[in-house]
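Sequence unavailable; structure follows:
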C-alpha cells in the first residue's frame, strides 16, 4: 500500500509544480503591472512639474546639483576651523562672517570658550532629551489605559487611543509653528512640539507592548485583591519597563533629527544656524555643521544601542535557532 492509496486527496508532484509555476507567473504579472503604474505616475509628475514651471523644469534639471560648487570649500582646513572657532587664513579682515570663525566663540572664563556650533548642538540635544522625557512620562500611564488586557472599559480605551493618534498625526514642524505663533520662537516651542508628538508615538509602541505581557502575574495579584494601579505597578510594569526604556532611547535618536529640522524654522539650536549657512552660501560652515550633526547622531545611536543591550539583555539580540 502506497501513500497515494492512504491519502488519495493529496496532489501529485506534477500538480504541485504546475501550481507553483502559475503562482510565479501571477507574481511576475503583478510586478510588471506595478512598475508600469509607477512609471506612469513618475512621467505624469514630471510633466506636471514642467507645466508648473512654464516649461523650464527640464531646462533647469542639469543645474540640480550646482550647489555642490559652492559647498566645496577653498581650503578643507576651514571646515575644522569653523567647527572649533579657530582663525582662518582666508579671513580678509573686513568683519565678514564667512571666514571670521572666531566671531561665534562663547567665552566661559578668561580665554576658555565653547565653540559656537558645539553650544548650538547641545541646545538641540537638550530639546530632544527633554521632549523624550516629557513623552515618556505621559505615554506610560496612557499606554496602560489604552491596553485591552488591563482596561475593560472600551469607550475609555477608544478615547485614549484617538487622543494619541491626534498627537502623532501632525508633524512636529506644524505643531512648532503653531506654538511659535502663540508664545515665541525658540527652544520652548520646539520642546512642546516634539514632546507632544513623542507622547503619541511612544504611547502606541507602549500599549502594544503592554497587550503582549504574560497575564499570569496579573491574575496572581488580582486574586489577592490588588487595585488597578497595583496590578499595573507590580504585575505589568516590571515586564515591560526594559522595552519601554529601549523605545525611549530610540525616540531620542529620532527627536535629535526632529529638533534639528524644527530649529531651521525658528526652534533654535543647530538647525537655525545650518539654514543660515546654506542660504548665505558659507560652504565651510555648512560642512562643519553637517559633520557635527552626523557625529552627534552617530554617537547617540551607538550609546543608545549599548544602553538598550544593558537594559533588555544580550539574549534579545541573538538569533533564535
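Yep, that arrived. Owing to the predicted nature of the structure, the values given are computational and were not obtained by experimental measurement.

can we go C-alpha only for contacts and neighbour counts from here?
OK.

Please enumerate the strands of the stretch 201-321 of the chain.
Applying DSSP state E, counting those that start in this stretch to the stretch 201-321 of the chain gives no strands.

can you map out the helices along it?
Residue ranges of the helices in the stretch 201-321 of the chain, as given by DSSP state H, counting those that start in this stretch, are 216-223, 228-231, 237-262, 270-280, 283-312.

and these, which is most packed in?
Across the helices of the stretch 201-321 of the chain, averaging neighbours per residue (mean count of other C-alpha atoms under 10 Å) puts helix 237-262 on top, at a mean of 21.

Quick one: list the elements packing against that helix.
Under the contact criterion of 3 or more C-alpha pairs under 8 Å, 6 or more residues apart in numbering; DSSP states H and E, the helices and strands touching helix 237-262 comprise helix 116-146, helix 172-182, helix 187-210, helix 270-280, helix 283-312.

In addition, the following structure is provided for comparison:
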C-alpha cells in the first residue's frame, strides 16, 4: 500500500483521515507543529480503535515555516493537506489566517512536487464556494466560487478561498502534482479528544447551556467520518483528478433545527440546549460590543443550500444523515466528559 502524509495530524479531520488511511492498509505520516504531541495523538487514535498503529509515524512541520516539509513529504505517494487555522474567535488581523492558509498550501504543494508525490488532496471548505453572493434558490455546487468582493466576508472565508485559488494556480503553473479538493460544510461527528473544532464547540455549547438564545443562522452538516472517506476516495480514484467535491449531507439546518434534533434524540442529556431563536436586531446590537458575534451578522437569516451530487455520482460517496452526525458529536462529547452532567 501507499505512504500517505496527513498534515495537521492532531486536528479533528486530520485524525479521522489518519484512522481511515490506516484501516485501508496505508502507512501514515502525520505532521505536527509540536512533535511532543505525537504520543498523545497515537493514544487518541488507539482509543478510537485505530488499526496498524505500527504504520503510523510523525514529522515536525509548521505551515508558516519552510523547514520540515521536504522531510515530511519524502517517499510519500499521496498527501492529504488538511491543516489550516480555524479559530473560534476573530483574529486581530485577517492576515493571521490568510497568510498561513495560503502560504501553507503552497509550501505543501511545492514540497510534494519536488518529492514526486502523485496527488495532493486539499481540504478546502464551503467557505470557498458559497459566500459573497446574493441569495439564490438553487443549491451551490462546485462550479461556484466565493466572491471575494462581496460584503461581510470573514477572515476565515477569505483564507479558505484564497488558499484554494492559490493551490489551483500553482498546479496549473507548475504542472503538478495532481490535485483534488474537498469542500466540506460544517463538520460534525465523533470528537477524538478534548481539543475540539469550532463546529464541535457549537454542539458542546448547546449541551452545556452556554447558548441561551440562538442566532438565526443556517449551517450545512456532514459527518467527519464521511469527510475522511471522501478524502481517501479523492486520493485514489482516477476520476477525482483536477476536481472539487462538496461534502454535505442534506439541506442546511438552522441552529434551532440542530438543537431540536439533539433534544429529540438525546432526551435528558440535551436538557440544557435551548431552541429559542434570537431576533436579528438583538444579535446585531450585541455584535457592536462582541467581535465574535460581529462576524455572523452578514449571514443572519440567509437561506443557503449545497449539493453533494457530484461526489455521489463520480465517487459513489454516501454520507450519514445530518441527524446521525449531530448525535455522534454529542455522544462523543459526553463520553469525553466535555458536557456538564
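Arrived safely, thanks for sending. Predicted, not measured: the structure shown is a model, and the values here were computed from it.

where does the TM-score land?
Here the superposed chains carry a TM-score of 0.24, computed using TM-score structural alignment, normalised by the length of the first structure; 118 aligned residues with a C-alpha RMSD of 5.8 Å.

Make TSV from the helices of the stretch 201-321 of the first structure and add distance to residue 57 of the first structure to it.
Output for the helices of the stretch 201-321 of the first structure, formatted as TSV (distance: least, C-alpha to C-alpha, whole Å):
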stretch	distance to residue 57 of the first structure
helix 216-223	63
helix 228-231	61
helix 237-262	27
helix 270-280	22
helix 283-312	26
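
do you know which of the ones you listed lies nearest residue 32 of the first structure?
Each of the helices of the stretch 201-321 of the first structure was scored for nearness to residue 32 of the first structure using C-alpha to C-alpha, and the closest is helix 237-262 (35.6 Å).

related to what we said a few turns ago, mind giving me a markdown table with the helices and strands packed on helix 237-262 of the first structure and columns for distance to residue 5 of the first structure?
A markdown table is the format used below for those (distance: least, C-alpha to C-alpha, whole Å):
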| stretch | distance to residue 5 of the first structure |
| --- | --- |
| helix 116-146 | 55 |
| helix 172-182 | 66 |
| helix 187-210 | 49 |
| helix 270-280 | 74 |
| helix 283-312 | 53 |
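
between these, which one is nearest to residue 44 of the first structure?
By C-alpha to C-alpha (comparing all of these), the closest turns out to be helix 172-182, at 28.9 Å.

buried residues in that closest one?
172-173, 175-177, 179-180 (16 or more other C-alpha atoms under 10 Å).

between those, which is nearest residue 209 of the first structure?
With C-alpha to C-alpha as the yardstick, the closest approach to residue 209 of the first structure among the buried residues of helix 172-182 of the first structure comes from residue 172, at 24.3 Å.

Just confirm the closest one contacts residue 200, I think it does.
No: in this structure, residue 172 of the first structure is not within contact of residue 200 by C-alpha atoms under 8 Å, at 11.4 Å.

what about residue 145 of the first structure, distance to residue 216 of the first structure?
19 Å (C-alpha to C-alpha, to the nearest Å).

Next: residue 117 of the first structure.
52 Å.

What of residue 106 of the first structure?
The value you get for residue 106 of the first structure to residue 216 of the first structure, if C-alpha to C-alpha is used, is 57 Å.

can you check residue 58 of the first structure too?
When C-alpha to C-alpha is applied, the distance between residue 58 of the first structure and residue 216 of the first structure equals 65 Å.

What of residue 205 of the first structure?
Taking C-alpha to C-alpha as the criterion, residue 205 of the first structure is separated from residue 216 of the first structure by 22 Å.
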